[in-house]
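J.: sequence and predicted model, in that order:
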Amino acid sequence: MTSALGSQYKKNWNHKIVDLYQENWWKQLQLHNKQSYKERILKNVTPWFILTPQVIQLIFLISEILHQPPEVRYLTIEIFDRFLTCQYLQLYAYVWNKPGASIENSQRQWDRVVDRVKHQLILRALTCMQLASKLVNTSEILTPVAIMNFLKHANQDFTEQSIISSERRVFETIQFKIPFSHPLTYVEFLIQQLSDPQIDIDLDSLYSTSIKVLDVAYIQHHEIYLKLFHLITGRWERTPRERQEFLAVECDNIYLACAVIVCAADISEANSKNVIIKLHQRTGIPLNDLQGLSSIITELIVSE
């Protein structure tokens, strides 16, 4: 498994500026982790409400073809997830809450809306990737022309103006708010905390493996958190209230990042016992909770 995952991503884990401001940065990450959950509750934007594993895999594939780094593909998913849910809520209200409309007419209009959304799915995903590439500020920022050429190869003809309009539409739908962070942001910070000669870990290898594990966590999001709920409660079915309360767990990027790193340490045999203890000390997350979520992710990886 280790050789399959490989080591291809490198970071400067001993950056003096990062060391100097790491406590302030950690406070900001903790704050945003809480704010992200509150924002979803406030706007009724349930994570992965519409996104399917197939769509996530498609976005990952497109990001590889377009030579986008991991930061862009994860941020793309975060933006696209919010956009799709907000768009769905807006369109649903527009069609089904129209005064005086019959059920038959509303259904016909809804069917047309769904067909249009499906037709624009790849365009919207690429638009989110374009926004993500701008925020990450990579050397491979996606341009409207690059997106237009990609869509042509996918047998979808959209003009450059349509692509520009799509960017405006996505930005407006998410109320001009791009997520400040994503799980990889927390993975990177927490791995940096493992830079200790006494632990003796190849951080680049752990980081590369963590990215592969995080891919699985994104694709198998629903399955992972269904299993976690079962592990905690012994039940598979959630009441509406439990579903709402469990969102705090689903939206906890610090918890997910820790579990991903522990899982990666297990896979790469990177002193996982010390890793989980250090993460527990840094985050305050109970050891049993870290072991529970990481074991679920490991199980899914092994079963693939």
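T.: The structure has been received and is ready for your questions. Keep in mind that what you see is a predicted model, and the values were worked out from it rather than measured. Numbering: from 1, shown residues only.
J.: hey, let's count contacts and neighbours off CA atoms from now on
T.: Fine.
J.: which stretches of the stretch 101-250 of the chain form helices?
T.: Using DSSP state H, counting those that start in this stretch, the helices of the stretch 101-250 of the chain run over residues 103-119, 121-136, 144-153, 160-173, 183-192, 203-219, 221-233, 240-250.
J.: turn those into JSON lines, columns for distance to residue 89 and mean neighbour count.
T.: JSON lines is the format used below for the helices of the stretch 101-250 of the chain (distance: least, CA to CA, whole Å; neighbours: other CA atoms under 10 Å):
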{"stretch": "helix 103-119", "distance to residue 89": "12", "mean neighbour count": "13"}
{"stretch": "helix 121-136", "distance to residue 89": "16", "mean neighbour count": "22"}
{"stretch": "helix 144-153", "distance to residue 89": "27", "mean neighbour count": "16"}
{"stretch": "helix 160-173", "distance to residue 89": "11", "mean neighbour count": "16"}
{"stretch": "helix 183-192", "distance to residue 89": "25", "mean neighbour count": "21"}
{"stretch": "helix 203-219", "distance to residue 89": "23", "mean neighbour count": "22"}
{"stretch": "helix 221-233", "distance to residue 89": "20", "mean neighbour count": "16"}
{"stretch": "helix 240-250", "distance to residue 89": "17", "mean neighbour count": "14"}
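J.: please compare the first structure with the one that follows:
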Amino acid sequence: MFSGVAPEIIEDTLLHLATENEQYLSELPEQAGYFKETRIVEFIFLLAEKWHLDQSTRYQAVELLERFMIKQIEQMSDDRGSTKGRDQGQRSSWSSVRDQITNTFVLRLVSCVQLASKLSLHYNRVTSDTALRFLQSLKYSYTKQELLESELAVLNTLRFHINVSTPLAYVELLLEVLGYNGCLLPAKPLHQLCVQLLDFCYLTRETIYDTLLKITIENSTPSKLQIAKFLTVKEDFMLLAVGIISTGVFILSPGHWEQVVEHLNRITGITPQSILEFSYAVVRRIVGSTTPEQHRGNRGTKS
């Protein structure tokens, strides 16, 4: 149920999430998103389902793995410096490091899922025995000690800063704000649909954001600079949450859609046009039919 939290708590939490989101975007590494490709996300989602973990845990695991892998690569790059102009031996050394990262990737992924499960409020913790059995089923021969060392490697690399907010937290808080503001929406089915849409956006991330970029620049062939600048849009959790809710309301209760978009605009400062374009990109991926050009020609219809 929504509309059950004190307004001062809602306000403080919203401010905290907005600040956290802005800080993350201001420090965004250029490799952001590299480890959110569909195969990796699907692997984590299926593993979370296999281990009966709650919804937030799978998003937490994806974000942990992403941040850990980028930080690990950055640290290794700093330790070795640029390979440009180095001799063959040093290039071989970097190649060896790359192989090491590749060879331990599944182990690190499992460790991120384990850590995410320990952060879950439902506390359906993944034990070492469970994780080892899974790894053994994939023909890996890790020991409990190696599994523990892998968890510590993730923790140390991230300096124990692992309790990061996921897009689901943004979605649920914004739904809470909408309820407090008097939006008469079907809370439970809307929440369920938003979770399904969030799964969908994680699994089809590249296609959705590619469509959104082309809509934004009104060009089907974006330049490298435009793609680079668009990275902050792809990593903006507040925009993702707003877009998810807008799409969910459009599907489930279209009569409330314009009212909800206006509320979301006032709450977050994200423009109605940006919300519309994100929802369009998601719906287009779901139905797989219309084109950005057709969309621009029909913007005035609000349909």
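T.: Great, that's in hand. All figures in this text were calculated on a predicted structure; none of them were measured in a lab.
J.: now the spatially most distant residue from the centre of structure 1, what's its secondary structure?
T.: For structure 1, the largest distance from the centre (CA atoms, centre = their mean) belongs to residue 100, which lies 40.2 Å off. Using DSSP: H, G, I helix; E, B strand; the rest coil, the structure places residue 100 of structure 1 in coil.
J.: put together CSV for the helices of the stretch 101-250 of structure 1, with distance to residue 31 of structure 1 on each row.
T.: As requested, the helices of the stretch 101-250 of structure 1 are exported to CSV (distance: least, CA to CA, whole Å):
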stretch, distance to residue 31 of structure 1
helix 103-119, 34
helix 121-136, 20
helix 144-153, 35
helix 160-173, 24
helix 183-192, 12
helix 203-219, 22
helix 221-233, 23
helix 240-250, 14
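J.: which one of these lies closest to residue 96 of structure 1?
T.: Evaluated with CA to CA, the helices of the stretch 101-250 of structure 1 place helix 103-119 nearest to residue 96 of structure 1, the distance being 6.1 Å.
J.: residue 227 of structure 2 and residue 261 of structure 2: what is the separation?
T.: Remark: distance between residue 227 of structure 2 and residue 261 of structure 2 (CA to CA, to the nearest Å) = 27 Å.
J.: list the contacts of residue 53 of structure 2.
T.: 117, 124 (CA atoms under 8 Å, 6 or more residues apart in numbering).
J.: again with residue 207 of structure 2
T.: Applying CA under 8 Å, 6+ apart, the residues near residue 207 of structure 2 are residue 285.
J.: need the counterpart of it in structure 1.
T.: Using TM-score structural alignment, the partner of residue 207 of structure 2 in structure 1 is residue 223.
J.: and that match, how far from residue 206 of structure 1?
T.: 24 Å.
J.: need the longest helix for structure 2.
T.: helix 55-80 (DSSP state H).
J.: centre of the chain to that one, how far?
T.: When distances are taken as CA atoms, centre = their mean, to the nearest Å, helix 55-80 of structure 2 is centred 12 Å away from the chain's centroid.
J.: stretch 30-39 of structure 1 now?
T.: 15 Å.
J.: structure 2: matching residues for that stretch?
T.: So stretch 30-39 of structure 1 sits over residues 18-27 in structure 2, by TM-score structural alignment.
J.: who touches the matching stretch?
T.: Contacts for stretch 18-27 of structure 2 (CA under 8 Å, 6+ apart): 232, 235-238.
J.: and the aligned partner of residue 97 of structure 1 in structure 2, which of the three is it?
T.: Using TM-score structural alignment, the equivalent of residue 97 of structure 1 in structure 2 is residue 82. Put simply, residue 82 of structure 2 is coil when judged by three-state DSSP.
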